[in-house]
Every structure is written in structure tokens, then in C-alpha cells.
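Chemist: Structure for this input, please:
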Amino acid sequence: MEALALRAPTAAPVAGRFGRHGGRYVPEPLIPACAEVEAAFTEAWADPGFRGELARLLSRYAGRPTPLTSASRLSAELGVTVLLKREDLAHTGSHKINNVLGQALLARRMGKRRLIAETGAGMHGVATATAGALLGLPVTVFMGERDVERQAHNVFRMRLLGAQVVPVRSGSRTLKDATSEAMRHWVGVTEDAYYCVGSVIGPHPYPWMVRELQAVIGQEARHQCAEQLSTGTPDQVVACVGGGSNAAGTFAGFVDTPARLVGVEAAGGASAARGEVGVLHGFQSLFLQDEQGQIREAHSVAAGLDYPGVGPEHAHLRDLGRAEYVTASDEEALAAAVRLARAEGIVPAIESAHALAWVVRAAGTAELPTGGSVLVTLSGRGDKDIPTLMTYLNDEETR
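Modeler: Alright, predicted model coming up:
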């Protein structure tokens, strides 16, 4: 399939709200910075020149469109047609490059001289470091100390690309604390630096902007499904959800179709499935909270899903009943990653394997009836997770 022109821009949500969620809850010094980003993106996104430059980079640099792969052996095993949207084949190995190229171009247009980012699994950090190298912008990435240890492969990639990686030693030492530290740092450097948020989280305009930049996933997948499925549209569209950018981008292509939308969270970080309304990192949404309303730590074997909240648009889709949010355990995700590797020769990121795990569990039930079709977004590749998968397989062999 030839590269598609980027879809027509959608209007920003009024006051940055998706229903009761979203908004802009930031310290006073960041109000002008967020407003500056909103104005700049609104202008750029309506500019055919900006969108054309981004489309060219996505095609000639990032490798879009990514394929839609029919997982024939897995489909035969499960009794359902499984189609895989292969974001693992995009440059840098995940969907993160779609968003980062757009934001990095925006930063350059705004006259910013360096980029700030947070990262959990390291894929957003790698993508930001890549864009920084491409455009000549220095990059500083904040990453929880625990994630630095378990994602050493991606830490090296970031440093190889010239980025500075700052370990965050506070709190749980994971993505939540890396995001907090990045935002604190941004307060003092807004004139010089651009904060490149990695998911559909944060204060307005970030949840809307990141969804717009990731909507290319769903746009492509919809056209590809129309070519490959006799029904034109899959019965179900499934993606993993942490903050939720790959799912938001995928769902954007199908929200106006009859397809059932399913977001799969880590069982230890099920904010959309079991969270309560609260505020964190500049936006209102669903978060894991204790009886006093304090944010509880999330847990997942997948560092990219180790976040205690979900993007505000996901919370709104749940409120509307348009999307459903379910969970998969660490064990289910690891088993699904191994199963896909052995059935199809594809090693997915453990984050993506959560979506596969739900498909494996639901296939042949009322949730995913035999003979149906399901589109699964593989948000990233599993190179970074090899040490975890090695431990899992070794433990499995000794049981």
C-alpha cells in the first residue's frame, strides 16, 4: 500500500476536555508554556506545508505505512482471524516515532533549542533521541531508576544517539516519577526547551495532539483491513493501554465503525478498568488511588504499562461505553509473547503481548466468538525484553 496522506485535522476538544476528563492542571509557570504549545500546534496542524513535511518523514524515514500481517498459524490455533498492525516494524521499533517526529518538527518551528522527554520502557526515549539526532536538537530523557536497570538495552540506544539519560530515584522509580521529574524540569526551562510528551497524557493540548499524531496507525489499518477482510472492518480492534497512545491512534481509525474497541491494561495498572477520577501530571482522568485519594503505584512486568493512570480520551470512551477496558496478567502476557514468537516468528514487546494475551484468553468465547476477526496493534518489538523473556523461559523449563 502506498503511503497515505495524513487525515484531515480534527478540532481540539473544547477547553481540552474529553467529557469530564482532560483539562490543564499545572503550576502557574507552565500555563503560558502549554498555551504556547497549543497555539503552535493548532497553527502547524492546519498548515499543509507542516503536514506534508511530517508525511514525508513518516514515509521516507520512519518506514510508513507499516504492514498489516495476517497471523495465519495463530488464527488457526485460536479459531479467529488475527490481523497484526506492525508498529514493531516502524523505525526505532515502535509506534513512538509517529508522535515524536511531529512534536520535534513542532519544537523546531517554535524555535526551541532542545527536547525534554520522559520514558518508561525506553521506546519513547529512543524515538526522541532519534528525532533529536535527525534535527540537531539536544535531548534530555528522564527515566525511573528501576526502568534504567531493566531496560539497559534502550538506555544504551539513547546514549548512542547522543541523548542524556537522567535516572529518577524518587518514589517507585518508574514512569510516574520520571514524568513528574520531567515536568518539574520543564518549569525552569520553558523558554529554551520543548517537552515532548510520550503518550496521550498530560495537560492540554498533549492528549489531543498525541492522538492526532498517532491516528496514522488507525487510518492505515482501516484501509488495510478494507483490502484484506471480506467484511471490510474487523469485528474487534484491540490494543494495549498504559497511558494509551497506540490504542488512541488505533481506535481513531475505527471509532465511527461498528467494530468493538478493546483496550488491554496490565492487571497491576488497570486505571481504566478500576480507577477513580483524580488529577495527576496536569490532567483529570482515571487513576489508581487509595481510600484517601492518594495515587497508588502501578505494577507491570512491562515498563511501558507501569503507569497509574490512563489518557483522558480513554476515560471518556469508557464513560460512553464506546470502548471497553480489560486486563491481562504478567504471566499471560509473557506466555502470549512466547506463543506469537513460536507461531509466527514475531517477538512482540511485552506491552503489546498484553493485547495478544486477551485475544488468546477470549478466543472461542462470547467475548471473541469462533469465526470472528480481530485487529491487534503490535505497538513495539521485543528486543528490549529479551532478558525478561529469557528468565521466563528458564523458569518455565525448571517448573
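
Chemist: only C-alpha atoms for contact and neighbour calcs from this point on.
Modeler: Fine.

Chemist: burial count for the closest residue to Ile97 other than its chain neighbours?
Modeler: Excluding its sequence neighbours, the residue lying closest to Ile97 (CA to CA, 6 or more residues apart in numbering) is Ala127, at 5.2 Å. For Ala127, the neighbour count with other CA atoms under 10 Å is 27.

Chemist: Using the three-state scheme, assign Ala127.
Modeler: helix (DSSP: H, G, I helix; E, B strand; the rest coil).

Chemist: In this structure it contacts Lys96, no?
Modeler: Yes. Ala127 is within contact range of Lys96, at 6.1 Å (criterion: CA atoms under 8 Å).

Chemist: quick revisit: could you check how far the residue nearest to Ile97 is from Asn394?
Modeler: 31 Å (CA to CA, to the nearest Å).

Chemist: again with Pro48
Modeler: Pro48 is 53 Å from Asn394, by CA to CA.

Chemist: Please generate a structure for the following sequence too, so the two can be compared:
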Amino acid sequence: MTAFVVEPAFPVRLTGTAFERGLAQAAAGVAHETVFAATIGRVEQARAEGVLDAAALEFLHRQRAFLLESDPHTMAELAGIAEGFDLPEDELFIHQHLSLLRDLSKGAGLDADGCSTFAIGEGPEGPLVVKNRDFSGIHVGIQRVFLHEGPDIETGRMLCVGSAGSPGAYSSGINAAGLALVDTHIGSRRHGIGWLRYFAMTRILATCRSVPEAIAFLRARRHAGGGSVTLADRYGHVASVEFGTDLLGVEEGRRVWRTNHFVSPELSPFNFTDDGDRIDANSFDRFAYLSREVPVGDWTVPRAARLMATHAADGPHCGPLCQHGEKDAARTISSAIFACNMLQLYFLEGNPCEGRWRVYDLTG
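Modeler: You can find the predicted model right below:
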């Protein structure tokens, strides 16, 4: 890995109502055809694979009605994105549900989606939340760091790592109260009508100021299921939450970590397996590596950056946190480190073993 070099950077600023913030995404400097390929193109592929059958369409109809009532702000942001990029809103809505729909179709056309995360509640630089984002290579180039300000954001403002064409905290974020969160994809055998993980993450950043508040928010709602979030706040609270539908797997402590399988006793029976392992093949290796490394020593931003740049070939017992895929295969497309006390995001697009870090200041 190269030296830890950081340069200041500025986010794409989105202000106004949720709809207006969605509309403003079109001015973020991403070619419309690139957004089309990463969103509508993936929906068209799923349709060709038979994922969008009658049962899936009925599920989407009920899910849309639920979210319009339960989360009108994120739905309004999605509508603004559709108008700004001149894309069909219904297709963008389907895109938000693709990983869930593939689970319902017994893993058809396995999505190239991973991620490794951890959070610590104490250290020389205070609480940190860290994520390697592993996703299809087609999302390289459409990632953006967005600064959201608007009347629905009760916490004042939020800094989100997302992708053009998707609303809110599509990957991770931090708010002005010092609450940060990141997610991982986890295939599940149990889904239902309820909150999408990305939508819940956005509302948490908009309304919650601490990890206990975020957990209470999640416990009070029904979820579509699948995936996890890892959280920390400036008070040192740390947690990981795994998503079922009517139940959650919650782990609280000083240090937590997650990859791409359920580990809680509540959710582990619902890991997606069907004629082989549905879970990303190296999820257990990455989890084992984090289990050895995260509990040991003091964590700083540079040390976290070095850890997330690790490859399996770097030495005995190393885990493949930094992944190099080909074409549309899963690869590490970015790395994010949130410093809760400093209200900063350290962000690197591409593989963390070879890129340059940028720092975004939520207060600036």
C-alpha cells in the first residue's frame, strides 16, 4: 500500500426538499447514460433473467404503497432523481429492490455485492466507522459524496456516500450530531413488505442523534429484510444490526464488525443457501480476519486505512478485504472512514491499496 496521503475535498451539495435534492443529482457531473447503465440496465438484465415474474411485480406493488405511506421523503427524493436524469421512476424503484428480488427468485443471477465493515467506540481519534464497498464494477465512476440539507433533515445536515441514481445513504453516511453508519449486503431467505435498508439508513441520519436512538427507530418498524448496518456515535456507542422482517439481530459493544452473512443467533438461520453457498464466497474469511484484527490495539484513521487495503496474499492469515474483480464482478470500488468526533469522512474511490484518500468536513 502507498503512504496514507490525504487531500481536502468538497461534496456535491444538495439542498431543499427531498424532491429538490433528488432533482439536483443530475448536476453532479455523472453522464446520464452511465446512470442508466448502472440502474435501468441492471433492471433490464434482471427482467431478461426472469427475476421480475408475477409474484415479484405483486410484491413491488405492495412495497411501493407501503413506502409511499411510511417514508414519503425518500420516495420523493427518488422521484426527483427520476425527473432529473429523465429515467422511469418505476424502474428506479425496482432497481432499489434488485438484491431482495434476486433472493426471492432463489438467487437468480447472483448480484456482485459485498462489503466489509467495522466500528470502534474509543481510540486516539475517537469513535470510527469503516467500510470497504464491494460492488459491481459498473458503479465505478457514479459514486459521489453528497451533502444533504433540507427541512426533513432534523439533525441539520448529513454527508452521504452514494451512487448517482439512488437516494440518500445508499452506502454510508454521517450526520451533524456525530452519528455514522455503514451497511453490508446479506442475502436472506426471509423477506417481506417493509422498510428498505437504504431508506432506513437515510431516515436514521435525518432524525437520530445517537446509536440508541437509531436502534429504537429500527425496532419500531417492520423491515423488508436482508443486510446489516454498523453504527457508532460521538458518545462511544457502537452497534451492529442485522435485518429480518419482524425481528432484528442487535449486537452492542465497544467494537463490532460485519461482512456478508448473518452471525446473530436470531438471523443466522436465514442466511441464503440454495444448491450451494449464496453468500459471497469469501465472506467468512473476511469476517474471521476482522475478528482477529479489530479487537486488538488502538485504532486511528491511517491504521484503519491500512487494514482495509489488505489482500489474502499479503501474508499468513490475512483476509481479502481489498478485492480486485474483473469487469462486472465484485470488486472494492471505494473505502470510507467516518470520524464521529471530528465530523469527517475519509473517502477513497477505487481499491484502497492503490488510491489517494480525500477528507470531507461536515462542518465546512
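
Chemist: Any idea what the TM-score comes out to?
Modeler: For this chain pair, the superposition-based TM-score is 0.30 by TM-score structural alignment, normalised by the length of structure 2; 195 aligned residues with a CA RMSD of 7.3 Å.

Chemist: Quick check: Gly249 of structure 2 touching Val229?
Modeler: No. Using CA under 8 Å, Gly249 of structure 2 makes no contact with Val229, being 10.4 Å away.

Chemist: Which one's more surrounded, these two?
Modeler: Higher neighbour count among Gly249 of structure 2 and Val229: Val229, with 25 against 17, using other CA under 10 Å.

Chemist: what's the helix or strand for that one?
Modeler: Element membership of Val229 of structure 2, judged by DSSP states H and E, is strand 228-232.

Chemist: and that strand, what does it pack onto?
Modeler: When contacts are defined as 3 or more CA pairs under 8 Å, 6 or more residues apart in numbering; DSSP states H and E, strand 228-232 of structure 2 sits against strand 116-120, strand 128-136, strand 180-184, strand 238-243, strand 255-258.

Chemist: is it possible to export those strands to TSV including mean neighbour count?
Modeler: Formatted as TSV, those follow (neighbours: other CA atoms under 10 Å):
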stretch	mean neighbour count
strand 116-120	30
strand 128-136	29
strand 180-184	33
strand 238-243	26
strand 255-258	26
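
Chemist: now those strands as a markdown table including distance to Leu14 of structure 2?
Modeler: What follows is these, written out as a markdown table (distance: least, CA to CA, whole Å):
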| stretch | distance to Leu14 of structure 2 |
| --- | --- |
| strand 116-120 | 27 |
| strand 128-136 | 23 |
| strand 180-184 | 19 |
| strand 238-243 | 28 |
| strand 255-258 | 30 |
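
Chemist: ranges for the strands of the stretch 201-350 of structure 1?
Modeler: 236-240, 260-266, 276-280, 283-287, 323-328 (DSSP state E, counting those that start in this stretch).

Chemist: In JSON lines, list those along with distance to Ser72 of structure 1.
Modeler: JSON lines is the format used below for these (distance: least, CA to CA, whole Å):
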{"stretch": "strand 236-240", "distance to Ser72 of structure 1": "17"}
{"stretch": "strand 260-266", "distance to Ser72 of structure 1": "21"}
{"stretch": "strand 276-280", "distance to Ser72 of structure 1": "40"}
{"stretch": "strand 283-287", "distance to Ser72 of structure 1": "37"}
{"stretch": "strand 323-328", "distance to Ser72 of structure 1": "23"}
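
Chemist: Show me which residues of the helix or strand hosting Asp285 of structure 2 are buried.
Modeler: Using DSSP H and E, Asp285 of structure 2 sits in helix 283-293. Across helix 283-293 of structure 2, burial judged by 16 or more other CA atoms under 10 Å covers 283-291.

Chemist: Quick one: list the elements packing against it.
Modeler: So helix 283-293 of structure 2, by 3+ CA pairs under 8 Å, 6+ apart, packs with strand 116-120, strand 255-258.
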